[in-house]
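Colleague: A structural model of the following input is requested.
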Amino acid sequence: MGICGSGKSTIAIEIAKAKHIEMLDADDFHPQSNVDKMSAGIPLTDEDRAGWLEVLNAELRSRLEKGDSVVLACSALKQRYRDALEAGLPGASWLYLKGDRDTILERVGQRKDHFMPTSLVDSQLEALEEPEDAVVVDIRLPIEEIVAKALAEL
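Modeller: All right, here's what the predicted structure looks like:
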């Protein structure tokens, strides 16, 4: 978890490869109305996120019921979002990809294939409630180090 540009998808892909499990990207589950809003530089509200979080939780629970493990790349900015995501999922763990504003702005500004504009970085930082129960990693570390720490501590 972490704000836009923190490397959630990249790190989740690498963890999934290392663990031989499936990786899901929460962005793929947004309804078009959320994507349109973010593309226009409008921050999502809690109401916008509510149905999306329910869908993600149902997807994760479905996988767990089949006996599958999965890694999910998701912003999960607030504690109540994380609570909604992990409801009914014993053993869920969090990796917080923590980054400073300047690093995030640089990364988001360099992306060409994503709907999230740099104008939403500050709103994400304002909404962020840093988790108390997560493995925390500095996003400026090399990808290999982030993945190794995640695999060792999760």
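
Colleague: Please count neighbours and contacts with C-alpha atoms only from this point.
Modeller: Will do.

Colleague: List the contacts of G41.
Modeller: M116, P117, S119, L120 (Cα atoms under 8 Å, 6 or more residues apart in numbering).

Colleague: three-state assignment of the third one?
Modeller: Secondary structure for S119, judged by DSSP: H, G, I helix; E, B strand; the rest coil, is helix.

Colleague: thinking again about what came up before, of the contacts of G41, which is the most crowded?
Modeller: M116 (23 neighbours; other Cα atoms under 10 Å).

Colleague: to compare against the first, here's another:
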Amino acid sequence: MGRIESVDSSPIAYFVMGICGSGKSTIAIEIAKAKRIEMLDADDFHPQSNVDKMSTGIPLTDDDRAGWLHVLNAELKGKVSKGESVVLACSALKQRYRDALGEGLPDVRWLYLRGDRETILERMGGRKDHFMPTTLVDSQLEALEEPKGALVVDIRLPVDLIVEKAVAEL
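Modeller: Below you'll find the model as predicted:
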């Protein structure tokens, strides 16, 4: 999606988080459309070494994520410094990852897409052309630290209802 001016008076960094298969990209795209802002997918910023590792079913370590989180934060700061709001789809599994992503940003809002293992596995099984195998679902669930202060929605709700709630409450 190209650069689009935000309709917000001050720039906001919106984060759509959850484990793999929770619908982050789908929901973030729809929020971006509704708010007329740019959407970024954190997966697009992974170095090839991270993609290769995940593709073979090996979970990323904190060290693997550190540079990636820094790059994402810098990208968001760049957008916000230009007065642009942006929405980022990112797993953001741990509080320290969320802290790194939001560091130095004046206004951040979090949407947590909460889903159970069975729903996630069903969704992941239907994916095509994605590097994340279903074998990493359990490691993501184990790593997940549920956020405080986020808008929490159940991923079993229809996409339009999730987006409506997010746009109204974020």
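
Colleague: Farthest pair within the contacts of G41 of structure 1?
Modeller: M116 and S119 (8.2 Å; Cα to Cα).

Colleague: Which parts of structure 2 are strands?
Modeller: Applying DSSP state E to structure 2 gives strands spanning 13-17, 38-41, 86-89, 108-114, 151-154.

Colleague: so where is the third one in structure 1?
Modeller: Here strand 86-89 of structure 2 aligns to structure 1 at residues 70-73, judged by TM-score structural alignment.

Colleague: returning to that earlier point: please point out which of the contacts of G41 of structure 1 structure 2 shares.
Modeller: With both residues aligned by TM-score structural alignment, their matches' Cα atoms under 8 Å, the contacts of these that structure 2 also has are M116, P117, S119, L120.

Colleague: Give me the distance between the equivalent of the third one over in structure 2 and E118 of structure 2.
Modeller: Just to be clear, that refers to S119 of structure 1. Matched by TM-score structural alignment, S119 of structure 1 corresponds to T135 in structure 2. Going from T135 of structure 2 to E118 of structure 2 by Cα to Cα, to the nearest Å gives 13 Å.

Colleague: next one: C90 of structure 2
Modeller: 21 Å.

Colleague: again, but for S91 of structure 2
Modeller: 18 Å.

Colleague: Ok, V153 of structure 2 next?
Modeller: 17 Å.

Colleague: Those two: which is more packed in?
Modeller: Remark: of V153 of structure 2 and E118, V153 carries more neighbours, 17 against 10, as counted by other Cα under 10 Å.
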